[in-house]
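S.K.: this one's sequence-less:
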């Protein structure tokens, strides 16, 4: 519509000034006014019937008055600026998200059902409670259930956000959407596909996106007093001059194009500025709201932390000195032993151990790996076993820990993942595995508080002890641990009541419902999941949490300039209304003067 109106105005000017045909130019302008203006008028009327009294009312009145009074050129100029402003606003506020499609595309689709002595490949929707299913390495677990036989290492990061795969044995629960990293097992379905954990995430995202209320346009907040003022000035002008054209002149100079143009132009400039710093903002509403957030909610793994296993501490057991004939092992020697065996494993923790050693390693013999539990092998004449407490107990009996039980209990209380190393049949040391906090997080938390954020919260599916440790390092006081995706959404909804607007910052599929539920969802897009990036309103392309401070500052500057432009436009329009009320401005001249105001507003908005 803006393009059609612009062409009509230019064509009319050609006939009027170059071809000296006033009649033709008038009919071109009048046709443009009717075709372009009536849809705007009807749209505004529909909004009024629904109780929405916005800044567009003055423009509607100016268009209708121009039609009635046959002031085609002035009316067409109003149509151009009104339709152009709306088109610009729709472009700036558009949000393209395919998060639900991405979630559904990744959902489990098939299952191996055990029927008598054979396996049948069925649609996951056909799985019934009580069915026996076979899950192979690499498979998505189709529905929630319990392992009946076998053991495996399960990657639940898409559900919990935690990067470390979990060892599962007979009797343990498994959830749809998680991945069997290695080890085949049989499971009993406890829920159907529609009732399972992954479907809950899809449903949560659906409800969250449908439940988001549309943001009130910044221009409409000022229209509350500007529109009645314009109508009052129009009436006053008519009483002073007794000329109907005075009403149109006042309406034309008061057409709220500055109100309509100021915000979307500033927003688009702000979005462009953010893009230059590797921040993608999907819509104007997100940019407008993020600068005024009262609560910032962070996911732990992959957001506050890097989301990869890290050898935090190497602990030779000093209690070994009490055992006759056993020599103490140094930290370097302990790490070398562990890395030598782990170099033959593909487990994420094994990679972290090898990276920590960062040295040429001897090659073990008789190497064996039990998926999800541990490894064992020989270095020279000594046999080493490395893995979880349960793995070493199973392989070597509980006697391997007997000499250092008290020391081991002390380390277990820290809530970290412990990897035990045994030489022959004696535990000689521990590797403490954790997730490393991003170095700039503590300063970011302080900066957020200085920028007006009242509440900072960390959410995680990790255990309470580990979560509390990370939160202390980050300087975050409020921590919610052991959370499922739906529980994260509940926390967000609670904060929306007490600290609106809120921002949720996350990176995993399990964060998608919370990202969609918050006023503004922010995704770590560099290494995060594509689904979380789709569900979010803002995406950081760089793996840098400090971008949060940058986008808050860009938002605050953008809205400051938008408000400044609105006030400049209102001030100039009011001055012209006062002049027009005394009959000193013709409608056509008023439309051109309004264009001058629009240019001033545009130039000011470009300062973002």
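M.R.: All right, it came through fine. On a predicted model such as this, the values are computed, not experimentally measured, just so you know. Numbering: from 1, shown residues only.

S.K.: use CA for all of it now, contacts and neighbours both
M.R.: Noted.

S.K.: Find the nearest non-adjacent residue to residue 309, please.
M.R.: Spatial nearest neighbour of residue 309, chain neighbours left out: residue 435 (5.3 Å); criterion: CA to CA, 6 or more residues apart in numbering.

S.K.: quick one, strands of the stretch 351-500 of the chain?
M.R.: For the stretch 351-500 of the chain, strands defined by DSSP state E, counting those that start in this stretch occupy the ranges 365-370, 374-379, 382-387, 417-423, 426-437, 455-459, 478-480.

S.K.: Double-check the residue nearest to residue 309 against residue 308; I have them as touching.
M.R.: Yes: between residue 435 and residue 308 there is a contact under CA atoms under 8 Å: 5.9 Å.

S.K.: Put this next to the first one:
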């Protein structure tokens, strides 16, 4: 609501200033100069009052900005009767602030759909039936039904025989795992198996997910605000302006000389060029699927020196894929995959769906299974093409066929091992893992070329898995087994090396995203909490968009700085000319208009930034991208 009222005020001020300027020009043209002066005066006063209020607020925060120069020029012009010059300055100033507000407002609107996925209700057992209740109405001891695909609303204990939970948004464990009766289950996890019952042990506001949300809020409160690029030039420019205006008045005794200097000095190149270049950069980044929430994050993105990446769902794809097929009998690999895929058509388990997808990629024909029985979280038994097939965990399958299997090396590597038995004999194993995103190596190399000096991994997954994933990628540091608050500590510790960017997709990443100078969320499949806490959202699950976003941010900032330097140089030249009496206040305002147009046209070059598109392929195994467990 606060943002909306501020946006409306800025829009209204621009409308008033523009209406006053146009009305005054019309009146002046028809010979009513007296009424024209009044129209210009009326158009300036609201802008000047709002500007004075903003200056007082900034000074109370200990900030000095370029708004002071604009206020001085408008005030001096009104005091000495140069109302047309004041009206021009008012329009240009209010236009610049409106552009900044427009950029931030558009980013907020585009975030609405991303944040609409947060669960608000749960299904509770009550008097032999089921009822939907709001999360705040859930009490410890309530029995909840968690359907397949549901996100656990509160912490609790598993009451059913088993549950198959995807905890990757919370812990970074890349693959779902089975939890037995009586095991604790964390809110924010996803039910990846059959429906089960959960006994609530905490209120929603006291659960794991709520604790992470509180961490996000604390991190956002402690995050220093980003100063506008224009304001970082303010003190020097203000000093130069006041010095030239004072010297002109003192040397000539003519206050109009000082007014002309102040009008020419009105920092429209700074007020306009910066937001125009950054808004253009925001639009260009959105074209490539990179949603940046305002000009401040775009500026920060351009200065990043340290990159911290989450693993599951960020550095890796977050979905299991077959990386090897180990035949232990006479059946060829394709036959093992074909039979396993045919049987797994009857299961909705994520691993089963991955096996079916892999079989279809190879072009294998999958028969319709019969006599299928699925043991949730364990495996599937059935008949395919007249043969008895069992697919599931190694212990489950070997127990069904009556003998124990030898330890498989994939177990030590952190991969998921799926055993396949045919007609009472173990035919082989499907080794599954979470693959690196395609082009990761090329993307990281490109980021280093763009000035990112340190690249680190911060994951809740195990150290051996993290080391295997990052092998050969040249990370500067690997932090594994991290809880959400420890990820925040890593971000804060890295700030001594320069601005930090954190990239993640899970609920457990949200506090670190909020604490970083630039938080980047994987928006297509990531958690809503991470998208809300982040400054940047990648709207497609392609990590290469990160490099494009940084390149666009740096190009946009460079163009903004070029526009500022050129504009200030021309303004200083105009100020000197005004001090010597070569420019009247109105002429100075018109000159400033010409300078404004020049710097705006230059700033619009940000719309044409063309980021590189690296296409370096990664080594593949059986048509699957390079993997890590």
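M.R.: Nice, thanks for sending it over. Just so it is clear, the model here is predicted, and its values are computed rather than measured.

S.K.: Drop the TM-score for these two in here.
M.R.: Here the superposed chains carry a TM-score of 0.88, computed using TM-score structural alignment, normalised by the length of structure 1; 589 aligned residues with a CA RMSD of 2.9 Å.

S.K.: coming back round to it: distance of the residue nearest to residue 309 of structure 1 from residue 418 of structure 1?
M.R.: Noted for residue 435 of structure 1: a distance of 13 Å to residue 418 of structure 1, by CA to CA, to the nearest Å.

S.K.: that older thread, the strands of the stretch 351-500 of structure 1 into CSV, with extra columns for mean neighbour count and distance to residue 591 of structure 1?
M.R.: Listed next are those as CSV, based on neighbours: other CA atoms under 10 Å; distance: least, CA to CA, whole Å:
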stretch, mean neighbour count, distance to residue 591 of structure 1
strand 365-370, 15, 80
strand 374-379, 22, 79
strand 382-387, 21, 79
strand 417-423, 22, 71
strand 426-437, 23, 59
strand 455-459, 23, 48
strand 478-480, 17, 56
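
S.K.: Tabulate these in TSV, adding columns for distance to residue 81 of structure 1.
M.R.: What follows is the strands of the stretch 351-500 of structure 1, written out as TSV (distance: least, CA to CA, whole Å):
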stretch	distance to residue 81 of structure 1
strand 365-370	70
strand 374-379	70
strand 382-387	70
strand 417-423	63
strand 426-437	51
strand 455-459	42
strand 478-480	49
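
S.K.: looking at these, which is closest to residue 162 of structure 1?
M.R.: When the strands of the stretch 351-500 of structure 1 are compared by CA to CA, strand 426-437 sits nearest residue 162 of structure 1, at 9.5 Å.

S.K.: Run through who's touching the closest one.
M.R.: The contact list for strand 426-437 of structure 1 (CA atoms under 8 Å, 6 or more residues apart in numbering) reads 301, 304-317, 320, 329, 334, 349, 399-401, 416-422, 470, 473-474.

S.K.: right, and the strands of the stretch 351-500 of structure 1 - which one's nearest residue 405 of structure 1?
M.R.: Evaluated over the strands of the stretch 351-500 of structure 1, closeness to residue 405 of structure 1 peaks at strand 426-437, with 10.3 Å, by CA to CA.

S.K.: superposed on structure 2, where does the closest one end up, distance-wise?
M.R.: Compared with structure 2 after fitting, strand 426-437 of structure 1 has a mean deviation of 2.0 Å; criterion: mean CA distance after the TM-score superposition for structure 1.

S.K.: got the angle for that strand vs strand 417-423?
M.R.: Orientation check (axes from the mean of the first three to the mean of the last three CA atoms, to 10 degrees): strand 426-437 of structure 1 against strand 417-423 gives 150 degrees.

S.K.: what angle sits between strand 426-437 of structure 1 and strand 382-387?
M.R.: Relative orientation of strand 426-437 of structure 1 versus strand 382-387 (the same axes, to 10 degrees): 40 degrees.

S.K.: returning to what we had before: would you mind saying which of the strands of the stretch 351-500 of structure 1 lies nearest residue 202 of structure 1?
M.R.: Closest to residue 202 of structure 1 of those, according to CA to CA: strand 455-459, at 19.5 Å.

S.K.: what helices or strands is the closest one leaning on?
M.R.: Packing contacts for strand 455-459 of structure 1, counted by 3 or more CA pairs under 8 Å, 6 or more residues apart in numbering; DSSP states H and E, involve strand 295-299, strand 478-480.

S.K.: I figured residue 85 of structure 1 hits residue 263, correct?
M.R.: No: the pair residue 85 of structure 1 / residue 263 is not scored as a contact, 9.6 Å apart, by CA under 8 Å.

S.K.: Of these two, which one has the most company?
M.R.: Each of residue 85 of structure 1 and residue 263 has its neighbours counted (other CA atoms under 10 Å); residue 263 has more, 32 against 23.
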